[in-house]
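Participant: could you work out the structure for the sequence below:
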Amino acid sequence: MNANWPSAKFPVKPGDDRDLQRWVETISLRVFGKPFLHRAVFNSRLRTTGGRYFLSDHRIEISPRHLKELGPEVVEGIIRHELCHYHLHLEGKGYRHRDADFRQLLESVNGLRYTPSLPSASRGKGRPYRYVLRCRKCGREAYRKKRMDPARYRCGVCRGALTLHDC
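Facilitator: Next up, the predicted model:
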């Protein structure tokens, strides 16, 4: 680890592109034995993926949320994954997920095959319904994910008026 980084345990500050650039260059030399000659940047808009490699300009984007919530060990696995795409693409080999070259290289460098889910992204998953429709006449309940205007509908059993409540 470089002494210029914020700490040995947490090598990059989320959002600091210069530190990320050095970290990716270091991993590329140490693990692949090849230099990383393009840009590596954080992209805070990434939510469902930990990183992306761009074929057009060869840059790598990493999610700062994954660094904050899952730590540097997971992000290093994501960086290794993206560097597999990078090096194979530049060598003219199979760089896609389905290609044998990619799978072999990813396994040999211990890169992550899939990005783990973020803890913050799983909020609300335990309770799939947000609203409950209740009949004023018979008390029957119906659950909904989306909000709706209960005045436009009637109970399917007794034709009574409905009320909408939060779960």
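
Participant: CA only for contacts and neighbour counts going forward, please
Facilitator: Fine.

Participant: nearest residue to Val31 other than its sequence neighbours?
Facilitator: Val109 (6.7 Å; Cα to Cα, 6 or more residues apart in numbering).

Participant: now that neighbour: how far from Ile27?
Facilitator: Distance from Val109 to Ile27, counting by Cα to Cα, to the nearest Å: 10 Å.

Participant: likewise His38?
Facilitator: 14 Å.

Participant: the more surrounded of Val109 and Ile27?
Facilitator: Between Val109 and Ile27, Ile27 has the larger neighbour count (other Cα atoms under 10 Å), namely 19 against 15.

Participant: mind checking which helix or strand the more buried one is in?
Facilitator: If you go by DSSP states H and E, Ile27 is part of helix 17-27.

Participant: in the protein, which spans are helices?
Facilitator: If DSSP state H is used as the criterion, the helices of the chain fall at 17-27, 64-70, 72-91, 100-108.

Participant: and the ones you listed as CSV, adding distance to Arg140?
Facilitator: CSV is the format used below for the helices of the chain (distance: least, Cα to Cα, whole Å):
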stretch, distance to Arg140
helix 17-27, 55
helix 64-70, 42
helix 72-91, 47
helix 100-108, 53
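
Participant: I'd like to know which of these lies nearest to Arg136.
Facilitator: For the helices of the chain, the distance to Arg136 is smallest for helix 64-70, at 45.0 Å, taking Cα to Cα.

Participant: what comes up buried for the closest one?
Facilitator: Residues 64-67 are the ones in helix 64-70 that count as buried (16 or more other Cα atoms under 10 Å).

Participant: can you put those residues in TSV and add distance to Pro150?
Facilitator: Below are the buried residues of helix 64-70 laid out as TSV (distance: Cα to Cα, whole Å):
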residue	distance to Pro150
Pro64	42
Arg65	39
His66	40
Leu67	44
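
Participant: picking that back up, please name the residues that touch the residue nearest to Val31.
Facilitator: The neighbourhood of Val109, defined by Cα atoms under 8 Å, 6 or more residues apart in numbering, consists of 31-32, 80.

Participant: next up, for comparison:
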Amino acid sequence: MENKELQALMEMVSERYFRKPFRHQARFNARLKTTGGRYLLASHDIEMNPHYLKVFGKVELIEIMKHELCHYHLHLEKRGYKHRDADFRKLLEEVGAPRFCKPLEAAVRLHEYTCEDCSTHFMRKRRMNPDRYRCGKCGGRIRYRRQREVMQRDVN
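Facilitator: Predicted coordinates:
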């Protein structure tokens, strides 16, 4: 799906669920990492995360569109458009939009270190200088082994 198709879909969703036109720009923004979409207050445009289309499909994308359109229409009507506002929560319920989107699984880089004496393994999210640290068990030198990518759910 390209931006043109996204624009047409956004206009259709706005007419169908809100019975109001969507008169601004809808576009994909691949830099969005933790959210499905965002409504831009200054320009009234809506940006959507293309990863949600790839991972969850068109149905979830439409659900996110309904959520962002709630922000859009309420802001233009000068009503409570923020997540905590009663107007926003009521409109979400009326159109059947979710309050939060499904989380994407993200890969996390971990750096692996090993003690030269006792072979203890250390995993760190941030890289460190092993010359400045010693093993907590035996006091031996620490050596950098490798960088690994693991899924977010494996880290927590």
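
Participant: thinking again about what came up before, among the contacts of Val109 of the first structure, which one sits closest to Cys135 of the first structure?
Facilitator: Using Cα to Cα, the contacts of Val109 of the first structure come closest to Cys135 of the first structure at Arg80, 55.5 Å.

Participant: sorry, back to before: what's the average distance of the helix holding Ile27 of the first structure to the second structure?
Facilitator: With mean Cα distance after the TM-score superposition for the first structure, helix 17-27 of the first structure departs from the second structure by a mean of 0.9 Å once superposed.

Participant: buried set for that helix?
Facilitator: Those would be 17, 19-27, for helix 17-27 of the first structure by 16+ other Cα under 10 Å.

Participant: now the two most distant members of the residues you listed.
Facilitator: Among the buried residues of helix 17-27 of the first structure, Asp17 and Ile27 lie farthest apart (Cα to Cα), at 15.2 Å.

Participant: hey, where'd the strands end up in the first structure?
Facilitator: With strands called from DSSP state E, the first structure shows them at 40-42, 51-53, 60-62, 131-135, 141-144, 162-166.

Participant: which residue packs closest to Cys101 of the second structure, ignoring adjacent ones?
Facilitator: Cys101 of the second structure sits nearest to Gly36 (Cα to Cα, 6+ apart), 6.3 Å away.

Participant: I'd like the strands of the first structure as a markdown table, with mean neighbour count and distance to His97 of the first structure appended.
Facilitator: Shown next, in a markdown table, are those (neighbours: other Cα atoms under 10 Å; distance: least, Cα to Cα, whole Å):
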| stretch | mean neighbour count | distance to His97 of the first structure |
| --- | --- | --- |
| strand 40-42 | 21 | 20 |
| strand 51-53 | 21 | 12 |
| strand 60-62 | 24 | 16 |
| strand 131-135 | 20 | 40 |
| strand 141-144 | 15 | 38 |
| strand 162-166 | 16 | 43 |
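
Participant: for these, which one sits closest to Gln104 of the first structure?
Facilitator: Nearest of these (Cα to Cα): strand 51-53, 18.1 Å.

Participant: over in the second structure, find the residue span that closest one aligns onto.
Facilitator: Under TM-score structural alignment, strand 51-53 of the first structure corresponds to residues 37-39 of the second structure.

Participant: how much space separates the residue most central in space within the second structure from Arg126 of the second structure?
Facilitator: Nearest to the geometric centre of the second structure sits Thr34, at 1.7 Å (Cα atoms, centre = their mean). Note on Thr34 of the second structure: its distance to Arg126 of the second structure, by Cα to Cα, is 20 Å.

Participant: again with Gln152 of the second structure
Facilitator: 15 Å.

Participant: with neighbour numbers in mind, choose between the two.
Facilitator: Gln152 (13 against 8).

Participant: what sits against that one?
Facilitator: Counting by Cα under 8 Å, 6+ apart, Gln152 of the second structure makes contact with 105-108.

Participant: now swap in Gly94 of the first structure and tell me
Facilitator: With contacts defined as Cα under 8 Å, 6+ apart, Gly94 of the first structure is in contact with 88, 100-102.

Participant: map it across to the second structure for me.
Facilitator: Checking TM-score structural alignment: Gly94 of the first structure goes with Gly80.

Participant: whichever of the contacts of Gly94 of the first structure end up buried, select them in PyMOL.
Facilitator: With 16+ other Cα under 10 Å as the criterion, this PyMOL line picks the buried residues out of these:
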select buried, resi 88+101+102
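
Participant: list residues touching both of Val109 and Ile27 of the first structure?
Facilitator: Taking Cα under 8 Å, 6+ apart as the contact rule, Val109 of the first structure and Ile27 both touch Arg80.
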